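Enquirer: Pasting the sequence and the predicted coordinates here, then a few questions.
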Amino acid sequence: MTTSDQTNDLLEYLRQQRDLFRYRLPSRPDAGRFIDQLMRFLFPVTQDCQSATQDVSRTYAQLNDQLVCLMRPLSGHLHQAPEELSMLFFEQLRSIYDDLLYDARAIADNDPASKGFEEVIAVYPGFYAIAVYRFAHALLRLNVPLLPRMLTEYAHGQTGIDIHPGARIGRSFFIDHGTGVVIGETTVIGENVKVYQGVTLGATHVAKNMAQKKRHPTIEDNVVIYANATILGGKTVVGHDSVIGGNVWLTNSVEPYSLVYHQSQIEVRTKEVE
C-alpha cells in the first residue's frame, strides 16, 4: 500500500468516526474567554485594555452573544433555543452575583493573609473556582448539557480545584489555598463552610449504575474541613458546626459539633554529635 493509499484510508476512517459523536461542542478557548470576560464584567477590579474602554451595556450584549454562540453547537440537545436560555441565564446573574459577594466576603474576613476584598476577587484561586462553579451550576439547572462541565474544567485547569457543576453549595463558601480540592457531582454543602487544600468530597466507589444516585457526602452549615481530609459516600453527613481535621478519612456520618481528627505518632530524636 502506498503512502497515498494509507492517507486516503485514514481520511475515510476519520469521516466514518465523525458520525459516531453525539455532541458538537464549543471550543475550550471560547469557553475560557467567556468566563474571564464575565468575571471582569461583574468584578472590574482587574481589566484588560479592551474591556476597560467598553461601557457596561455593550459588554453585557457581547456576553449574551458569546453565550448564545457557545450553546449553538448543542442546539439539537437543548430544550429551548440558545437565545432563550441565554436570557434565562442572565436573569439569574444578579442572584449569582450576590452569592459571590458573600463568598468573597467570607474569604476576606476569615483569611488573615488577605489584604482586602479586591485581592480576593483578583487573585484567589478559591474564589475564581467558586465563581465559575456558580455560573456553570446555573446553566446546568437550565438543562444545558456538557457546557457547564466544560466551564468548571476550565477553572480546574486554572486553579487545580475540581468542582462538579452538579454539586449544591450554599453561601459564604471559602476554599483556602485550594490546590487538589475535589467536590463531586452530588455533594451538598451548606452555608459558611470552609475547606482547605487537598480535600476530597467523593464517592466510596465508582460504578456507572450509580449515576442517578447520591454518591457524595453532605456537609452541613459552619463546618471546617482541614487539609487533605477525605470524606466519602452519599449517606455520609457531617453535622453542622463540626471540625474535620487534616488527613482524616471519613466514610460515616458525624453528629453536629463533632471534632474529628487523625491521630498519628511522630517521633523526634536528637542526633548524637560525636
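Expert: Here it is on my side, so go on.

Enquirer: switch to C-alpha atoms for all contacts and neighbour counts from now on
Expert: OK.

Enquirer: residue ranges for the helices of the protein, please.
Expert: 3-18, 28-42, 49-52, 56-71, 82-91, 93-110, 117-123, 125-141, 147-159 (DSSP state H).

Enquirer: Could you list the buried residues of the second one?
Expert: I take that to be helix 28-42. Neighbour-count burial for helix 28-42 flags A31, G32, F34, I35, Q37, L38, M39, R40, F41 (criterion: 16 or more other CA atoms under 10 Å).

Enquirer: which residues sit against stretch 13-32?
Expert: Residues from elsewhere that reach stretch 13-32 (CA atoms under 8 Å, 6 or more residues apart in numbering): C69, L70, M71, P73, L74, L146, L147, M150, L151, Y154.

Enquirer: and those residues as TSV, adding neighbour count?
Expert: Formatted as TSV, those follow (neighbours: other CA atoms under 10 Å):
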residue	neighbour count
C69	17
L70	21
M71	23
P73	16
L74	20
L146	17
L147	20
M150	19
L151	23
Y154	21
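
Enquirer: quick revisit: can you redo the buried residues of helix 28-42 as CSV with distance to A229?
Expert: Shown next, in CSV, are the buried residues of helix 28-42 (distance: CA to CA, whole Å):
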residue, distance to A229
A31, 32
G32, 30
F34, 33
I35, 30
Q37, 34
L38, 33
M39, 30
R40, 33
F41, 35
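
Enquirer: another one to put next to it:
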Amino acid sequence: MDQQFLHQLFQLHASTSRVPSSEAVCTWLDNLLGLLFPELAKQRFPSQRTFEHEFSIVRHRLFAILEVLEEDLTASPTEIEESFMEVLPHVHRLLEADAQAIFAGDPAANSLREVIRTYPGFYAIAVYRLAHEFCQLGVPLIPRILSEHAHTLTGVDIHPSAKIGERFCIDHGTGIVIGETVDIGRDVKIYQGVTLGALSVKKDLAMTKRHPTIGDNVVIYAGATILGGDTVIGEGAVIGGNTWIVKSVDPGSRVYYRG
C-alpha cells in the first residue's frame, strides 16, 4: 500500500470533526419513543421513580450525543438538551393528534394503540417531528440521521426542515417524498407514492423555496406528484391519484388524471 496515500487518509481523519454514531442516535430515538408512547416501549415500569430514572438516562444519552458535536453547535450541549426537553410536551401533543387523525381517516384502523404500534405513517411522522425540533435548534447531522433511519424502516422520506401542521395523516406511506421547503397546513392527508418536490435541483437554488405549499384540509391521493416552490394547493382541494401538478390549484378544487 502506498504510504503517501495512507498518510493522506490519516490526515483527512485527523482533520475531520467527530460525529456521533448512527447506531447511538437511533437507539436513543427508539428509547425516547418508548417513553413517549407505551405502545412502543420495550419494558414496563413498576413505579414512577423507575420511569423517571429511565427518562434521565435518555436525557443523559442525548447530552452525550450533542457533546460529540459541540464544536459545530450554535449553543452549548446543555442549552440544546434543555431546549429540546422543554419542547417535548408540545411534540407529544402534536403526535397524539396525528395518531388520532390517522385513526379517524383509516377505516381499517381498529384502535389508536394499533396506529401507534404498527403504522409506518405514524412512525415516520413521529421521527419527523423530533428531527424537526433539532433543525429548529440548529443541530447538524442528527436530524438527517433520524429522518434517514425512518426512511429506511418505512419508505417515507420527510426532510426534517419541512413544515407540517397539526393532525397530519399518512395512509400506507411507502414511497412518499416530502422535500426540504415544503409547507403543509393542518388536517392534511397523504397517500402512498406522493411526491412533494422541486422543479429544479440546481445547487444555486439551495436557499430558495423550491417545494410546494399545501393548504389546510387537503387530500392527496396515491402517486400524485406536486412540484415547485411557487405551487400552492389551496385549502380543501382534493388531488387525485397519478396526477402531475406544477401550477397552483384553487381552494376547494378537484384535480383528477384523465388517461
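Expert: Thanks, I have the structure now. Because the structure is predicted, anything quoted here is derived from the model rather than measured.

Enquirer: Mean neighbour count, the helices of structure 1: which tops it?
Expert: Counting by mean count of other CA atoms under 10 Å, helix 125-141 has the highest mean neighbour count of those, with a mean of 23.

Enquirer: Can you give me every residue that contacts the aligned partner of V237 of structure 1 in structure 2?
Expert: Counting by TM-score structural alignment, V237 of structure 1 lines up with V232 in structure 2. V232 of structure 2 makes contacts with P212, T213, I214, G215, K247, S248, V249, as judged by CA under 8 Å, 6+ apart.

Enquirer: same question, L74 of structure 1
Expert: L74 of structure 1 touches Y23, R24, L25, P145, counting by CA under 8 Å, 6+ apart.

Enquirer: corresponding residue for the last one in structure 2?
Expert: The one in question is P145 of structure 1. Under the alignment (TM-score structural alignment), P145 of structure 1 maps onto P140 of structure 2.

Enquirer: Okay, its match and V91 of structure 2: tell me how far apart.
Expert: Distance, P140 of structure 2 to V91 of structure 2, using CA to CA, to the nearest Å: 20 Å.

Enquirer: for the residue nearest the centre of structure 1, what are its contacts?
Expert: Most central in structure 1 under CA atoms, centre = their mean is I163, positioned 3.2 Å from the mean C-alpha point. Taking CA under 8 Å, 6+ apart, we find I163 of structure 1 in contact with A129, I130, Y133, T152, H156, V181, V182, I183, G184, E185.

Enquirer: how about 10 Å then?
Expert: By CA atoms under 10 Å, 6 or more residues apart in numbering, I163 of structure 1 lies in contact with 129-130, 132-134, 136, 149, 152-153, 155-156, 181-185, 187, 201.

Enquirer: now T3 of structure 1
Expert: When contacts are counted by CA under 10 Å, 6+ apart, T3 of structure 1 touches D9.

Enquirer: And for I220 of structure 2?
Expert: By CA under 10 Å, 6+ apart, the contact set of I220 of structure 2 is 170, 188-195, 214, 226, 233, 237-243, 255.

Enquirer: what's the counterpart of it in structure 1?
Expert: Checking TM-score structural alignment: I220 of structure 2 goes with I225.

Enquirer: do you know how far that match is from M150 of structure 1?
Expert: Going from I225 of structure 1 to M150 of structure 1 by CA to CA gives 27 Å.

Enquirer: Repeat that for R28 of structure 1.
Expert: On the measure of CA to CA, R28 of structure 1 and M150 of structure 1 end up 7 Å apart.

Enquirer: Touching, G236 of structure 2 and V255? I think so.
Expert: No: the criterion here is CA atoms under 10 Å, and G236 of structure 2 misses it with V255 at 11.6 Å.

Enquirer: and D106 of structure 2, how many residues sit next to it?
Expert: Residues lying near D106 of structure 2 (other CA atoms under 10 Å) number 14.

Enquirer: Mind telling me what it corresponds to in structure 1?
Expert: By TM-score structural alignment, D106 of structure 2 lines up with D111.

Enquirer: From F174 of structure 1, how far off is its match?
Expert: Using CA to CA, one obtains 9 Å as the distance from D111 of structure 1 to F174 of structure 1.

Enquirer: who touches S57 of structure 1 in this structure?
Expert: S57 of structure 1 neighbours (CA under 10 Å, 6+ apart): L63.

Enquirer: Just give me the match in structure 2 for it.
Expert: Under the alignment (TM-score structural alignment), S57 of structure 1 pairs with E52 in structure 2.

Enquirer: ditto for G190 of structure 1
Expert: Checking TM-score structural alignment: G190 of structure 1 goes with G185.

Enquirer: Can you verify my assumption that that match contacts E235?
Expert: Yes: between G185 of structure 2 and E235 a contact is recorded at 8.5 Å, counting by CA under 10 Å.

Enquirer: got any residues that touch both of those two?
Expert: With CA under 10 Å, 6+ apart as the test, G185 of structure 2 and E235 both reach I214, G215, D216, N217, V218.

Enquirer: Neighbour-wise, give me the winner out of the residues you listed.
Expert: When neighbours are taken as other CA under 10 Å, the top entry among the shared contacts of G185 and E235 of structure 2 is I214 (28 neighbours).

Enquirer: Let me know how buried the match of P145 of structure 1 is, in neighbour terms.
Expert: 16.

Enquirer: and the gap between it and I226 of structure 2?
Expert: From P140 of structure 2 to I226 of structure 2 the distance is 28 Å (CA to CA).

Enquirer: ok, V87 of structure 2 - how many residues close by?
Expert: Using other CA under 10 Å, V87 of structure 2 has 12 other residues around it.

Enquirer: residue contacts, E114 of structure 2?
Expert: Counting by CA under 10 Å, 6+ apart, E114 of structure 2 touches E39, A99, F103.

Enquirer: With E82 of structure 2 instead?
Expert: E82 of structure 2 makes contact with R59, F63, S76 under the criterion CA under 10 Å, 6+ apart.
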